[in-house]
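Peer 1: I'd like to go over a predicted model; first the sequence, then the structure.
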Amino acid sequence: MTSKLYLEIARNAITSHFSPVFIDKDALVGKDPALGEPGAVFVTLTINNHLRGCIGSIIAHRSLLDDIIENAAAAAFRDPRFPSLHAEELDKIIIEVSLLTHPQPLVYSDAEELSRIIRPNIDGVIMRLGNHQATFLPQVWEELNDFDSFFTHLGLKAGIGSDPLTLHPDIYIYQVEKIKEA
């Protein structure tokens, strides 16, 4: 029920940009009180297994319901890597909602120790150095499935280069509950 409801909320948030869809927030919170609590999600859109948009929150800063609605719309219409979703793509997108746990800092001495601590396919990773920050959801391990390439790409995404661990950035991990349309 909950899984289906979160996907329905995300799809309605996107659909509402093309045709009127009323999202009754009070009724939704009545169905699932967790929607009224603070929550952080990423919403990922794919078409034919290719990324079409992905936007989310690392830290809960609004209700779970509002986070799903806002990030679904942002993934569809404001991901700077892609043009806005077109109405004819609406039936082609597959929506995935990832509910994040609160990030926890990791203490590590070097890349070798970090490689022993990090759990591929389980841990999402936030890398932070000064004003630079980036994250990869645990799902990214499916494509970047070895430690070195995962952190090389995360360092590039954060804007701190292809060998970021030599700079000893702050590392945080989190896990997700992934809910995906069939």
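Peer 2: Looks like it came in fine. Residues are numbered from 1 along each chain as shown.
Peer 1: When you work out contacts or count neighbours from here on, use the C-alpha atoms and nothing else.
Peer 2: Noted.
Peer 1: how near is the most centrally placed residue in the chain to residue 136?
Peer 2: In the chain, the centroid-proximal residue (CA atoms, centre = their mean) is residue 42; its distance is 2.8 Å. Residue 42 sits 11 Å away from residue 136, going by CA to CA, to the nearest Å.
Peer 1: got it, and residue 23?
Peer 2: From residue 23 to residue 136 the distance is 30 Å (CA to CA).
Peer 1: Which of those two has more residues huddled nearby?
Peer 2: residue 136 (18 against 13; other CA atoms under 10 Å).
Peer 1: Quick check: that one touching residue 123?
Peer 2: No: shown here, residue 136 and residue 123 do not form a contact pair, counting by CA atoms under 8 Å, at 9.1 Å.
Peer 1: Contact partners for residue 179?
Peer 2: Residues near residue 179 by CA atoms under 8 Å, 6 or more residues apart in numbering: 3, 7, 96-98.
Peer 1: what about the strands in this protein?
Peer 2: All strands of the chain, identified by DSSP state E, fall at 41-47, 50-56, 94-100, 104-106, 124-129, 132-136, 170-174, 176-180.
Peer 1: Could you export these to JSON lines, including columns for distance to residue 75?
Peer 2: Putting the strands of the chain into JSON lines (distance: least, CA to CA, whole Å) gives the following:
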{"stretch": "strand 41-47", "distance to residue 75": "6"}
{"stretch": "strand 50-56", "distance to residue 75": "5"}
{"stretch": "strand 94-100", "distance to residue 75": "10"}
{"stretch": "strand 104-106", "distance to residue 75": "25"}
{"stretch": "strand 124-129", "distance to residue 75": "19"}
{"stretch": "strand 132-136", "distance to residue 75": "15"}
{"stretch": "strand 170-174", "distance to residue 75": "21"}
{"stretch": "strand 176-180", "distance to residue 75": "15"}
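Peer 1: for comparison:
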Amino acid sequence: MMYTDEEGIFVVKTARRVVEEYLNRRRVPEIEFPKKFEEKGGVFTTISTYPDRNLRGCIGFPEPIFPLKKALVESALAAAFQDPRFPPLTRDELNSVVFEVSLLTPPEEIRVKSRKELLNMVVIGRHGLIAERGFYRGLLLPQVPVEWNWDVEEFLSQTCWKAGLPPDCWLDESTKIYAFSAEIFEEEEPWGRIRRKEIGD
């Protein structure tokens, strides 16, 4: 475990606060981050409708290219206002959405002799995946295959599809598959209690 429950509560509250402040005042609030958040880290912010939990926005940074404090703020704003699948979040929606923050480990390429071995290397509920070939790249978080009840083959196929590639591209040696894990923290209800999300619960 890399992050404490207190740090998890902090990141979710921060994500909501950043979005709220931007909606109300068109600015990003000044936030005092723990020293740990100076370190570079990957993060995704997910916004879902409540209580039906339909996706409302999800954007982040899979690689640790920014200090976590910068990546968190940028991912929260992007999930709320820049996800091309949805219109920008409005002030009226703040009371009917929940925030979830996934703190990621650095992605590592899964290297296998036979592509079929990927079926034994990926663990549902533990791994998120990235499929990459040339300029094409797609990512799915660890919680996604659990929520959709996918097996490993379907998870690999859906990650390829997310990258804009054929679903069976994971069988092609020219496609790189990366795995990562995540610690996930979420609001149980809008403005409500924040908990560590155990994937599959």
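Peer 2: Ah, there it is. Everything quoted here is computed from the prediction, not taken from an experiment.
Peer 1: so what corresponds to the residue nearest to the centre of structure 1 in structure 2?
Peer 2: Aligning on TM-score structural alignment places residue 42 of structure 1 opposite residue 44 in structure 2.
Peer 1: Apart from its neighbours in sequence, what residue is nearest residue 45 of structure 2?
Peer 2: In space, and not counting its chain neighbours, residue 45 of structure 2 is closest to residue 101: 4.7 Å by CA to CA, 6 or more residues apart in numbering.
Peer 1: Residue in structure 1 paired with that neighbour?
Peer 2: Match for residue 101 of structure 2 (TM-score structural alignment): residue 97.
Peer 1: swap in residue 86 of structure 2?
Peer 2: Using TM-score structural alignment, residue 86 of structure 2 lines up with residue 82 in structure 1.
Peer 1: What about that match, how many residues nearby?
Peer 2: The burial count for residue 82 of structure 1: 14, using other CA under 10 Å.
Peer 1: The one 10 residues further on too?
Peer 2: As a burial measure, the neighbour count of residue 92 of structure 1 was computed by other CA under 10 Å and equals 12.
Peer 1: So which residues of structure 1 form helices?
Peer 2: Along structure 1, the stretches classed as helices by DSSP state H are 2-15, 25-31, 64-77, 111-117, 147-158.
Peer 1: Which part of structure 2 matches the last one?
Peer 2: Residues 152-163 of structure 2 are where helix 147-158 of structure 1 lands when matched by TM-score structural alignment.
Peer 1: can you check the first one too?
Peer 2: Aligned by TM-score structural alignment, helix 2-15 of structure 1 falls on residues 7-20 of structure 2.
Peer 1: quick one on the thing from earlier: of all the helices of structure 1, which one is nearest residue 182 of structure 1?
Peer 2: helix 2-15 (10.4 Å; CA to CA).
Peer 1: can you list contacts of that closest one?
Peer 2: 21, 23, 32, 43, 65, 68-70, 72-73, 76, 90, 95-97, 179-181.
Peer 1: Buried subset of those residues as a PyMOL selection?
Peer 2: Selection of buried members from the contacts of helix 2-15 of structure 1 for PyMOL, criterion 16 or more other CA atoms under 10 Å:
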select buried, resi 32+43+65+68+69+70+72+73+76+95+96+97+179+180
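Peer 1: so who does the residue nearest to residue 45 of structure 2 touch?
Peer 2: 8, 11-12, 15, 43-46, 184-186.
Peer 1: so how far is residue 9 of structure 2 from it?
Peer 2: In this view, residue 101 of structure 2 and residue 9 of structure 2 are 9 Å apart by CA to CA.
Peer 1: Over to residue 86 of structure 2?
Peer 2: Taking CA to CA, one finds residue 86 of structure 2 at 26 Å from residue 9 of structure 2.
Peer 1: how about residue 123 of structure 1, what's its match in structure 2?
Peer 2: That one, residue 123 of structure 1, aligns with residue 127 by TM-score structural alignment.
Peer 1: tally of neighbours for that match?
Peer 2: 20.
Peer 1: same deal with residue 115 of structure 2?
Peer 2: Applying other CA under 10 Å, I find that residue 115 of structure 2 has 14 neighbouring residues.
Peer 1: so it makes contact with residue 175?
Peer 2: No: Residue 115 of structure 2 sits out of contact with residue 175 when judged by CA under 8 Å, with a separation of 10.0 Å.
Peer 1: Nearest residue to residue 63 of structure 2 in space, ignoring adjacent ones along the chain?
Peer 2: Per CA to CA, 6+ apart, closest to residue 63 of structure 2 is residue 42, 5.0 Å.
Peer 1: buried set for stretch 155-172 of structure 1?
Peer 2: Applying 16+ other CA under 10 Å to stretch 155-172 of structure 1 flags 155, 157-158, 160, 162-165, 169-172 as buried.
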